[in-house]
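> need a structure here:
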Amino acid sequence: MLEVAAACAGRGVGGAMATVIERHGSAPGTPGQKLFLALDGTCVGTVGGGAIERAALEALMTLVRSEEGKHAVREFKLGPELGMCCGGRLSVLLEPIAALVPCLIVGAGHVATAVAPLLAKVGFAVTVVDEREEWGGESRIPSARCVTGEFDEIGREVDVRGACLVMTHDHQIDQRAIEWALRRGFAYVGGVGSRAKAERTRQRLEAKGVSEADRARVRMPIGVDIGARLPEEIAVSIAAELIAWRKRGR
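Take a look at the predicted model:
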């Protein structure tokens, strides 16, 4: 159960765990048994089956969908309310399993190579995509999933409650990627570029009918202003901005 929960969290998919901590009387379930439910529907384990498991799953689903879910101990009685007459009860610990924050990086160049491992170290589930074979190698960037392909195909696998960072080798691809990220509804959309490039990007968005609210959501140049110039310095500034965004509750 823990391996599945960790794998989901590592992909940016949150969940919740139910663990039997006490059994009283005639009741299914043994202390230590676990049931895990993820936001994407992944479900493994058991706390005893039957009506009591259905009630536990309902409690887990409520916890998974809540943004402010907290640990709690619930007591499930095997009485008329569950349609059972066993008479026993289970004490179950319900725990939210927080996920890493999903982050899609479009472009696997020098800045992406520097920032992806840094973001992975501070709690982001990073996917880097590049259309160029030589840049999208699977193991090229440590701690990040790095793949060759089209951003709009690979990006469908990334939860839009996360961030999309655009930093490709081509301004036209950057423009298309930013437009796509806004349409998909990523919570955070940012791009690497000069202030002049940022202004041109917003002008093109306006010409295509993108709303003022969405245009304002584009962070470009991305990163805290620390006078960064080198890719490693830019990576620090980007990581700082994303940490601040996450801490503000996204």
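> rest of the way, CA atoms for contacts and neighbours
Noted.
> Tell me the first helix or strand C-terminal of the host helix or strand of Leu165.
Assessed by DSSP states H and E, Leu165 sits inside strand 163-166. Sequence-wise, the next helix or strand downstream of strand 163-166 (DSSP H and E) is helix 171-184.
> Give the buried residues for that next one.
Ile173, Asp174, Gln175, Ala177, Ile178, Glu179, Trp180, Ala181, Leu182 (16 or more other CA atoms under 10 Å).
> Closest one to Leu100 out of these, please.
Among these, Ala181 lies closest to Leu100 (CA to CA), at 19.5 Å.
> Show the contacting residues for the closest one.
For Ala181, the contacting residues are Cys164, Val189, by CA atoms under 8 Å, 6 or more residues apart in numbering.
> returning to that earlier point: format the buried residues of helix 171-184 as CSV; extra columns: distance to Phe76.
Formatted as CSV, the buried residues of helix 171-184 follow (distance: CA to CA, whole Å):
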residue, distance to Phe76
Ile173, 55
Asp174, 53
Gln175, 54
Ala177, 49
Ile178, 49
Glu179, 49
Trp180, 47
Ala181, 44
Leu182, 44
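> and which of those is nearest to Glu233?
Distance to Glu233 across the buried residues of helix 171-184 (CA to CA) is lowest for Asp174, with 21.1 Å.
> The closest one: what's it in contact with?
Val166, Met167, Thr168, Gly191.
> Could you find which two of those residues are furthest from each other?
Thr168 and Gly191 (9.1 Å).
> Go ahead and name everything in contact with the helix or strand Val4 falls within.
Here Val4 sits within helix 2-10, counting by DSSP H and E. Residues from elsewhere that reach helix 2-10 (CA under 8 Å, 6+ apart): Gly14, Gly15, Phe36, Ala38, Val44, Ile97, Ala98, Ala99, Leu100, Ala125.
> Now the second one, please; I'll put the structures next to each other:
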Amino acid sequence: MRDLVEDLLTWLGEGRRFAVASVVGTSGSAPREPGAALAVAEDGTAVGSVSGGCVEGAVYDLCLEALREGRVIRQTFGYSDDDAFAVGLTCGGIIDILVWPHTAEPAFRAHLDALAADEPVALARILPPAGATGSAGPPRALCITPSGEHTGSAGDAVIDRLVRAEAAAMLDSGRTGVRQVGCDGLEMFVESRMPPPRLLVFGAVDFAAALTRIGRFLGYHVTVCDARPVFATRRRFPDAHEVVVDWPHRYLERQHVDARTAVAVLTHDPKFDIPLLERALRTGARYVGAMGSRRTHDERLRRLREAGVTESELARLRSPIGLDLGARTPEEVAVSIAAELVAVRRGGTCRPLTTTAGPIHALTH
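Predicted structure coming up:
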């Protein structure tokens, strides 16, 4: 959508009606990712693409149909073996398309304005049921910012709260895709513009290899950093987005660290840990954890105090790192660390759900 912003804002300014077709889901070797879009104005002008040409003509016609009939359309396109000239993807993939007739609804305009200003934002649109040809009535959408501010409505206050909570979580992860809202089968398509959160893993050890795998699975941009070039190699950490050879504290000083950053210190070596943690605890990182035994932890606290780290800064340190799962293997330890990361990020209690009451998913926005 971002590459269409200039054209769409111009169309809105001119009062032109248009429809936007967005890829909301794919399978197989589909040519475009979710979020790819084609926009068609009422005079037939088109910008963007949803398939690189395979089904562009059919989607173009759907946009004009959505404009004529004033309804949202959801349709799936795939390959047809029976007719090589049938509408379908010759690459063999399948794409799910959402066609949305736009006028000047507040949520969509707020989304475009945020994209034009290069600000993080998410647009959540309520989908017609899968397999349905479309839905009548005005489009239902909400625009959500990282602060929780929102524009627009899904038409129901309860649904709005659920949509905001789910969309905010997807925005925080920088993810685009379809999510279910509540337990009634209602679906929404969330289009996010936000870089993924960062997980900085210090210490090129076997525990780090397991943590990079699960960190990437959770949607983090994962960096492994170690001062020892023999250990910090791409071959040992194929799941990391970056493998950096540098002194950990020196590398951290050059990074932009914010509330969406997690720092995991797995070296348990004072010459690396102390200067690194001294700096990490003074950043805005939401999570700072360090591996080690109880004895290592006590010695680490003593050294950090000697280095001038205050008690309030030390209170931010999650050490020993992770939750008490009885973990022993690197993979199990990675799960315990990942569980703590999720709990800190989402405000979880870390208690078994059988011991809690009320909603399972907190409505944080």
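> hmm, back to that, list buried residues within the contacts of helix 2-10 of the first structure.
Gly14, Gly15, Phe36, Ala38, Ile97, Ala98, Ala99, Leu100, Ala125.
> would you list those in a markdown table and tack on secondary structure and distance to Pro231 of the first structure?
Listed next are these as a markdown table, based on DSSP: H, G, I helix; E, B strand; the rest coil; distance: CA to CA, whole Å:
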| residue | secondary structure | distance to Pro231 of the first structure |
| --- | --- | --- |
| Gly14 | coil | 31 |
| Gly15 | strand | 35 |
| Phe36 | strand | 40 |
| Ala38 | strand | 36 |
| Ile97 | strand | 34 |
| Ala98 | coil | 30 |
| Ala99 | coil | 28 |
| Leu100 | coil | 24 |
| Ala125 | strand | 20 |
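> Tell me the one of those residues nearest Gly107 of the first structure?
Ala125 (16.0 Å).
> Could you check which residue of the second structure pairs with the closest one?
For Ala125 of the first structure, the aligned residue in the second structure is His221 (criterion: TM-score structural alignment).
> Setting the sequence-adjacent residues aside, check what's closest to that match.
Using CA to CA, 6 or more residues apart in numbering and skipping residues adjacent in sequence, the residue nearest His221 of the second structure is Arg198, 4.7 Å away.
> Thr76 of the second structure too?
Per CA to CA, 6+ apart, closest to Thr76 of the second structure is Asp96, 4.4 Å.
> shouldn't the one you found be in contact with Thr26?
Yes: under the criterion of CA atoms under 8 Å, Asp96 of the second structure makes contact with Thr26 at 6.2 Å.
> Trp11 of the second structure matches what in the first structure?
By TM-score structural alignment, Trp11 of the second structure lines up with Arg23.
> now Ala209 of the second structure
By TM-score structural alignment, Ala209 of the second structure lines up with Thr113.
> tell me the SS of that match?
Secondary structure assignment for Thr113 of the first structure (DSSP: H, G, I helix; E, B strand; the rest coil): helix.
> what stretch of the first structure does the helix or strand containing Leu98 of the second structure fall on?
Using DSSP H and E, Leu98 of the second structure maps to strand 94-102. For strand 94-102 of the second structure, there is no aligned range in the first structure, judged by TM-score structural alignment.
> any idea which helix or strand comes after that strand?
helix 106-116.
> Please work out the angle formed by the directions of that next one and strand 94-102.
Put simply, helix 106-116 of the second structure runs at 110 degrees to strand 94-102, going by axes from the mean of the first three to the mean of the last three CA atoms, to 10 degrees.
> Tell me how far the helix or strand just after the helix holding Val4 of the first structure lies from the chain's centre.
Remark: after helix 2-10 of the first structure, the chain's next helix or strand is strand 15-24, criterion DSSP H and E. A distance of 25 Å separates the centroid of the chain from that of strand 15-24 of the first structure, by CA atoms, centre = their mean, to the nearest Å.
> Same question for stretch 177-195 of the second structure.
With CA atoms, centre = their mean, you get 12 Å for stretch 177-195 of the second structure.
> re earlier: and the contacts of helix 2-10 of the first structure, which two are furthest apart?
Val44 and Ala125 (22.1 Å).
> about what we covered before: what's the angle between the strand holding Leu98 of the second structure and helix 5-13?
30 degrees.
> and strand 94-102 of the second structure, what does it pack onto?
strand 18-27, helix 56-69, strand 73-77 (3 or more CA pairs under 8 Å, 6 or more residues apart in numbering; DSSP states H and E).
> If anything else comes up later, I'll come back, but that's it for now.
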